[in-house]
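Novice: Sequence first, predicted coordinates after that:
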Amino acid sequence: MAVQPQDPQASPLLREVLSAHGGMGRWREVHTVRATIVTGGVLWGMKGLVQDPHPRQMTVRAHVQHASVQPFGAPDQRTDFTPDRVAIEKLDGRTVAERTAPRTSFDGHGMHTPWDPLHRAYFNGYALWTYLTTPFLLAMPGFEVSEIEPWWENGERWRGLRATFPAHIAGHSDVQDFYFGQDNLLRRHDYHVDVAGGFAAAQYVHDVVEADGLRFPTVRRAYRRDANGSPVYSDLLVSIDISDLRLERATTS
């Protein structure tokens, strides 16, 4: 049974952010987020992977961590991701490959350690689930959220929230920072990529669109982050372009 988000009482900024992105009332009605994604960047080559430049269909559950992308590896294949298991399967549900306790398969990895398809499927699953549920995931049970010092960039002051992820949610790192503009919409997302040696990254988002009353950025660009917190623009690690966002409501019997 899906666990519904709780009302975030502890952080006034989080309440403002959730409202700016469409509100918890509307988000509670959502069961599934679907989108078309096109991805790029140098990370895939660093991992010994050939990047698919074609559009793919991404599906994530809103209130539990479950995600799938298709096609994956072949036109008739998709992924099935949860924190405890990742699989590549045929569209009829037959399993091609699977891995339980998938996080442990990254033990000892560095930035240039090659990934196999299941590594990539796991990374895709938790990352896109995070992106397509932000900022509403921060109100889920188990998240610890507090306001931090603002970040200044190009003369703008972005207020920040630091989130500690609960153990049952897979993410880039246990602690991640989210920065919001004067309109309380997301501008930047900072984290460490623990599955690739823990390097620091800064992801910028823009081109916000509204889908059924909720707001989502549709352009994401992740760069390596230097010791001062500034992005290294020569290192575009991951690019994600999102389109055709669709929200599906939970059905009641």
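Specialist: Good, I have the coordinates.
Novice: Please count neighbours and contacts with C-alpha atoms only from this point.
Specialist: OK.
Novice: Strands of the stretch 151-253 of the chain, residue ranges please.
Specialist: Across the stretch 151-253 of the chain, reading from the start of the chain, the strands by DSSP state E, counting those that start in this stretch fall at 156-164, 175-180, 186-193, 199-211, 214-225, 231-249.
Novice: start to end distance for stretch 203-218?
Specialist: Across its full length, stretch 203-218 reaches 13 Å between end residues, using CA to CA, to the nearest Å.
Novice: And for stretch 109-117?
Specialist: Here the two ends of stretch 109-117 are set 15 Å apart, with distance taken as CA to CA.
Novice: and if you look at stretch 56-66?
Specialist: The first residue of stretch 56-66 is 17 Å away from its last residue (CA to CA).
Novice: swap in stretch 85-99?
Specialist: Across stretch 85-99, the terminal residues are separated by 6 Å (CA to CA).
Novice: buried sites along it?
Specialist: For stretch 85-99, burial by neighbour count (16 or more other CA atoms under 10 Å) applies to 85-90, 98-99.
Novice: cool, and stretch 179-190?
Specialist: Of the residues in stretch 179-190, 179-181, 184-190 count as buried by neighbour count, 16+ other CA under 10 Å.
Novice: what comes into contact with that stretch?
Specialist: 16-17, 20-21, 135, 150-151, 156-161, 176-178, 200-206, 217 (CA atoms under 8 Å, 6 or more residues apart in numbering).
Novice: same thing but 6 Å
Specialist: By CA atoms under 6 Å, 6 or more residues apart in numbering, the surrounding residues in contact with stretch 179-190 are 17, 20, 158-160, 176-178, 201-205.
Novice: Put this next to the first one:
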Amino acid sequence: MNDVLSHVLDAHGGLERWSQIDRLQADVILRGPFWAVRGFSEKPSRERLTVETRREVIRLSPWKRPERDILVRAEDDAVEVRVAADDTVLESRSGIRSTYAGYELNSPWESLQVGYFIGYAMWNYLTTPFLLTYPGVTSREGERCVENGEVWHRLEVHFPRSIATHCARQTFYFGDDGLLRRLDYNVDVNVGVAVAHYVGAYREFDGIKVPTRRRVHRWNPDDSLSEDWSIGIDIESVWTV
């Protein structure tokens, strides 16, 4: 484990605390024009997420209707819409990741595609930075950079195929305090769009530190950053279950 990652893990609550957590729940609000383009919701959408920390399994509630949930089994590349009361499966799709092929930047997605995207993305966000210690994930220190008057420590991370994530290679930036400031990646399921994902407003929940504000900006073709953000995620609370 490199020195930056060791410092980062300690700053977020430590591996010892994380090893005691099997499942997290979070109340989140999804905002931004991206969701309407993809056919989800023009208004901010409130979801409760349940994520397993050792398996890439995520449940979102409610899903489209108060009595329905969506279960994203990203590790199996599958999605299911279920009745919340008794877990009856109403709709399912396997091989979900391959279904994004052929879509354009402004093409609306099917409901299950939106659910898969939210599910795997939020699993990655809620398990970071501990995710960086999972089997097959490798990281190395990159050159430091300066942004917003701070020195940011860069980690170049490679994810194995066994983890559903935005793309195999991503760059994470951490402040001197060890907390995440930004991550850069290409969104494979969204025609490979390059984004800069800023995080902040850290709070402590059950012994781990979590950024409660996320804003995603697209990189323009001239390598400038779009001033307006396309995706906003606000986390109201997180707890262990």
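Specialist: Received it, and whenever you're ready, just let me know what you need. Predicted, not measured: the structure shown is a model, and the values here were computed from it.
Novice: Rebuild the strands of the stretch 151-253 of the first structure as TSV, extending it with distance to residue 9 of the first structure.
Specialist: What follows is the strands of the stretch 151-253 of the first structure, written out as TSV (distance: least, CA to CA, whole Å):
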stretch	distance to residue 9 of the first structure
strand 156-164	14
strand 175-180	18
strand 186-193	20
strand 199-211	25
strand 214-225	21
strand 231-249	25
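Novice: Compare those strands and give me the one nearest residue 33 of the first structure.
Specialist: strand 231-249 (4.8 Å; CA to CA).
Novice: Name the residues that touch the closest one?
Specialist: Under the criterion CA under 6 Å, 6+ apart, residues 29-43, 218-225 lie in contact with strand 231-249 of the first structure.
Novice: List buried residues within these.
Specialist: Neighbour-count burial within those applies to 30-41, 43, 218-225; the criterion is 16+ other CA under 10 Å.
Novice: What's the match for residue 57 of the first structure in the second structure?
Specialist: Superposed on the second structure with TM-score structural alignment, residue 57 of the first structure falls opposite residue 48.
Novice: Contact partners for the residue nearest to its match when sequence neighbours are not counted?
Specialist: Spatially, and ignoring its direct neighbours in sequence, residue 48 of the second structure is nearest to residue 27 (4.6 Å; CA to CA, 6 or more residues apart in numbering). Under the criterion of CA under 6 Å, 6+ apart, the contact partners of residue 27 of the second structure comprise 47-48, 235-237.
Novice: Buried subset of those residues, written for PyMOL?
Specialist: Restricted to the buried members of the contacts of residue 27 of the second structure, where burial is judged by 16+ other CA under 10 Å, the PyMOL selection command reads as follows:
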select buried, resi 47+48+235
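Novice: possible to save the contacts of residue 27 of the second structure as JSON lines with distance to residue 103 of the second structure?
Specialist: As requested, the contacts of residue 27 of the second structure are exported to JSON lines (distance: CA to CA, whole Å):
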{"residue": "47", "distance to residue 103 of the second structure": "26"}
{"residue": "48", "distance to residue 103 of the second structure": "28"}
{"residue": "235", "distance to residue 103 of the second structure": "29"}
{"residue": "236", "distance to residue 103 of the second structure": "32"}
{"residue": "237", "distance to residue 103 of the second structure": "34"}
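Novice: so which of the strands of the stretch 151-253 of the first structure comes closest to residue 112 of the first structure?
Specialist: The stretch from these with the least distance to residue 112 of the first structure (CA to CA) is strand 199-211; that distance is 11.1 Å.
Novice: residue range for the closest one in the second structure?
Specialist: The alignment of strand 199-211 of the first structure onto the second structure (TM-score structural alignment) covers residues 193-205.
Novice: Next, the mean deviation of the matching stretch compared to the first structure.
Specialist: Compared with the first structure after fitting, stretch 193-205 of the second structure deviates on average by 0.7 Å (mean CA distance after the TM-score superposition for the first structure).
Novice: Give me the nearest residue to residue 231 of the first structure, chain neighbours excluded.
Specialist: Leaving aside its chain neighbours, residue 231 of the first structure sits nearest to residue 225 (4.5 Å; criterion: CA to CA, 6+ apart).
Novice: Which secondary structure state is assigned to the residue with the largest distance to the centre of the second structure?
Specialist: Summary for the second structure: using CA atoms, centre = their mean, the residue whose C-alpha lies farthest from the chain's mean C-alpha position is residue 86, with a distance of 27.8 Å. In the three-state summary, residue 86 of the second structure is assigned as coil, counting by DSSP: H, G, I helix; E, B strand; the rest coil.
Novice: What about the equivalent of residue 225 of the second structure over in the first structure, how many residues nearby?
Specialist: Aligned by TM-score structural alignment, residue 225 of the second structure pairs with residue 231 of the first structure. Residue neighbour count, defined by other CA atoms under 10 Å, stands at 19 for residue 231 of the first structure.
Novice: repeat for residue 111 of the first structure
Specialist: Here the neighbour count serves as a burial measure; for residue 111 of the first structure (other CA under 10 Å) it reads 15.
Novice: how far is stretch 45-59 of the first structure from where the chain is centred?
Specialist: Its chain's average C-alpha position is 15 Å from that of stretch 45-59 of the first structure, according to CA atoms, centre = their mean, to the nearest Å.
Novice: can you check stretch 197-204 of the second structure too?
Specialist: A distance of 13 Å separates the C-alpha centroid of stretch 197-204 of the second structure from that of its chain, computed with CA atoms, centre = their mean.
Novice: The second structure: helices as residue ranges?
Specialist: 3-11, 15-18, 33-37, 111-127 (DSSP state H).
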